[in-house]
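S.K.: below are the sequence and a predicted model for it; my questions follow.
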Amino acid sequence: MTQALRKLVTFDEFITWYPENSQRRYELYDGVIFEMPPPTGDHEEVVGFLTLEISAEIKRLKLPYFIPKTAFIKPLSGESAYSPDVLILNRPNLVHEPLWKKESTVSQTASIPLVIEVVSTNWRDDYLKKAADYETVGILEYWIIDYAALGGRRFIGNPKQPTISIYSLVEGEYQVRQFRSGDNSGERIQSSIFPELKLTAEEIFQAGNLPR
């Protein structure tokens, strides 16, 4: 995150304040509005690649899911709102989301089978705060795509290398399995939400124009 507007606001105030048709992205962290760093071209290529691959799988399996352009996840407690890089929504449950129609916001476990964050300079948020809040919401699966190895060594190992961390909810807690560049980059990603998805870590890393 780059710039913080330090006045504490509520979620409702944040939504009212949010600039219409803004070219910038903002998120709310415990009542503080943060401007997100502008994405790089590599970041957007990874996001675009994942969006296309997962959309194709949704269509192939005729699942009642879709990927919105812009939407917020609001944990039920606290004043936070996150706009993930890739958000998979379960359309049938949206009728139970009171904030969906007017504010494109979801909070319920049944609405959010999968969230993907592609790591940028604010990597601590992805590995620490968002992981904790997504676990609390009860999101079944959370992917962290660290294609440029920006995260701390305690998260992606030493020496640092491109890493995909897949957090799966087991008895209310996240358990993580990692896929790294080199050692198991050709192994198929294991997803409980899309168990037939034929996608490897190397394919995702290459989407960001990393050396092959």
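M.R.: Arrived safely, thanks for sending.
S.K.: going by C-alpha atoms from here, please, whenever you check contacts or count neighbours.
M.R.: OK.
S.K.: quick one: residues in contact with stretch 177-193.
M.R.: By CA atoms under 8 Å, 6 or more residues apart in numbering, the list of residues contacting stretch 177-193 from outside reads 113-114, 140-141, 161-168, 197-202, 205.
S.K.: kindly report the same for stretch 83-103.
M.R.: With CA under 8 Å, 6+ apart as the criterion, stretch 83-103 contacts 15, 26-27, 47, 50-51, 64-68, 70-73, 105-108, 110-118.
S.K.: mind listing which of the residues you listed are in strands?
M.R.: Among these, the members falling in strands (DSSP state E) are 26-27, 65-66, 72-73, 105-106, 114-118.
S.K.: columns neighbour count on top of those, output as CSV?
M.R.: Below are the ones in strands among the contacts of stretch 83-103 laid out as CSV (neighbours: other CA atoms under 10 Å):
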residue, neighbour count
Tyr26, 21
Glu27, 22
Tyr65, 18
Phe66, 16
Phe72, 22
Ile73, 23
Thr105, 21
Val106, 25
Leu114, 23
Val115, 21
Ile116, 20
Glu117, 21
Val118, 21
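S.K.: can you pull out the helices in this protein?
M.R.: Here the chain has its helices, by DSSP state H, at 11-17, 41-61, 100-103, 123-124, 131-137, 153-156, 201-207.
S.K.: comparison target below:
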Amino acid sequence: MTSMMTWPNHLLSLADWDALPEDNTHRYELAEGILQVSPRPVPNHQWAVMQLAFQVGPQLQADLGVLSDVEVVIVGGSPATVRAPDLVVVRTAAAKASPARFAPDDVLLAVEVISPGSRRTDRVTKFNEYAEAGIPDYWIIDLSAPVSVTAFQLIDGNYELNAGTDDVLSVTTPVPLTVKVRDLLP
């Protein structure tokens, strides 16, 4: 007999989120207390995240690090919002503490790779949530041909276009970084 998970019938707090059973078969996020479930990323998505981490990591100073698929508390109250960006640049001190999830103040850059079904969420919802949380930089990677990266910088509480390309991305925030966009996919 197969056991079935009982889904919450109320808006979730962080404590409710923590109490959910572990399940690595899907990707979970919490949006204003509502559990959002999506399939695990496809190989090209994962490849792009890994290649980006390989390119960004060596360019970071010692007090910064790059991590993939970690949780960031956007709103800690009830109802809570917890997102799992595809990649983040965080302060090394915060990463060494190995938190269950990061505070937005620890995140200097959040990166989302668009997946089937996530285009609006990545371009509108998370775009606004990350800005409201005060995350200084946000990148959106679109794997549709040609692969492109659009980089936004937080200015006066709103994201403004910093750079966008399908060739070589060069930015100065959160730190000077250069990314060969065409190398993100095999």
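M.R.: Perfect, thanks for sending it. Small disclaimer: the values here were computed from a predicted structure and weren't measured.
S.K.: okay, the helices of the first structure in CSV with distance to Ser185 of the first structure and mean neighbour count next?
M.R.: As requested, those are exported to CSV (distance: least, CA to CA, whole Å; neighbours: other CA atoms under 10 Å):
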stretch, distance to Ser185 of the first structure, mean neighbour count
helix 11-17, 40, 14
helix 41-61, 15, 16
helix 100-103, 38, 12
helix 123-124, 21, 18
helix 131-137, 23, 19
helix 153-156, 14, 14
helix 201-207, 5, 20
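S.K.: looking at these, which is nearest to Ser80 of the first structure?
M.R.: Nearest of the helices of the first structure to Ser80 of the first structure, taken as CA to CA: helix 11-17 at 6.7 Å.
S.K.: in the second structure, what stretch matches that closest one?
M.R.: Mapping helix 11-17 of the first structure onto the second structure (TM-score structural alignment) gives residues 14-20.
S.K.: equivalent analysis for stretch 28-43 of the first structure, please.
M.R.: The aligned range for stretch 28-43 of the first structure in the second structure is 30-45, by TM-score structural alignment.
S.K.: please pull up the equivalent of Asp125 of the first structure in the second structure.
M.R.: Residue pairing (TM-score structural alignment): Asp125 of the first structure is matched to Thr121 of the second structure.
S.K.: roughly how far apart are that match and Val107 of the second structure?
M.R.: Applying CA to CA, to the nearest Å, the value for Thr121 of the second structure to Val107 of the second structure is 19 Å.
S.K.: same question for Val72 of the second structure.
M.R.: Taking CA to CA as the measure, Val72 of the second structure falls 8 Å from Val107 of the second structure.
S.K.: what does Asp142 of the second structure give?
M.R.: 21 Å.
S.K.: and the residue most central in space within the second structure, how far from Pro8 of the second structure?
M.R.: Centroid check for the second structure by CA atoms, centre = their mean gives Pro85 as the closest residue, at 1.4 Å. According to CA to CA, Pro85 of the second structure and Pro8 of the second structure sit 23 Å apart.
S.K.: that older thread, list the contacts of the match of Asp125 of the first structure.
M.R.: Counted by CA under 8 Å, 6+ apart, Thr121 of the second structure has contacts Phe127.
S.K.: mind redoing it with 10 Å?
M.R.: Thr121 of the second structure makes contact with 112, 114-115, 127-128 under the criterion CA atoms under 10 Å, 6 or more residues apart in numbering.
S.K.: which two from those residues end up farthest apart in space?
M.R.: It's Ser115 and Asn128 that sit farthest apart of those, by CA to CA, at 18.2 Å.
S.K.: and which of the contacts of Thr121 of the second structure is nearest to Thr81 of the second structure?
M.R.: Nearest to Thr81 of the second structure among those, counting by CA to CA, is Asn128 at 12.6 Å.
S.K.: thought that closest one was touching Phe152?
M.R.: No - look at Asn128 of the second structure against Phe152 with CA atoms under 10 Å: they stay out of range, at 11.5 Å.
S.K.: need the overlap of contacts for these two.
M.R.: Looking at what touches both Asn128 of the second structure and Phe152 (by CA under 10 Å, 6+ apart), the common residues are 158-159.
S.K.: hmm, Glu173 and Tyr142 of the first structure touching each other?
M.R.: No - if you go by CA under 10 Å, Tyr142 of the first structure and Glu173 don't touch, sitting 11.7 Å apart.
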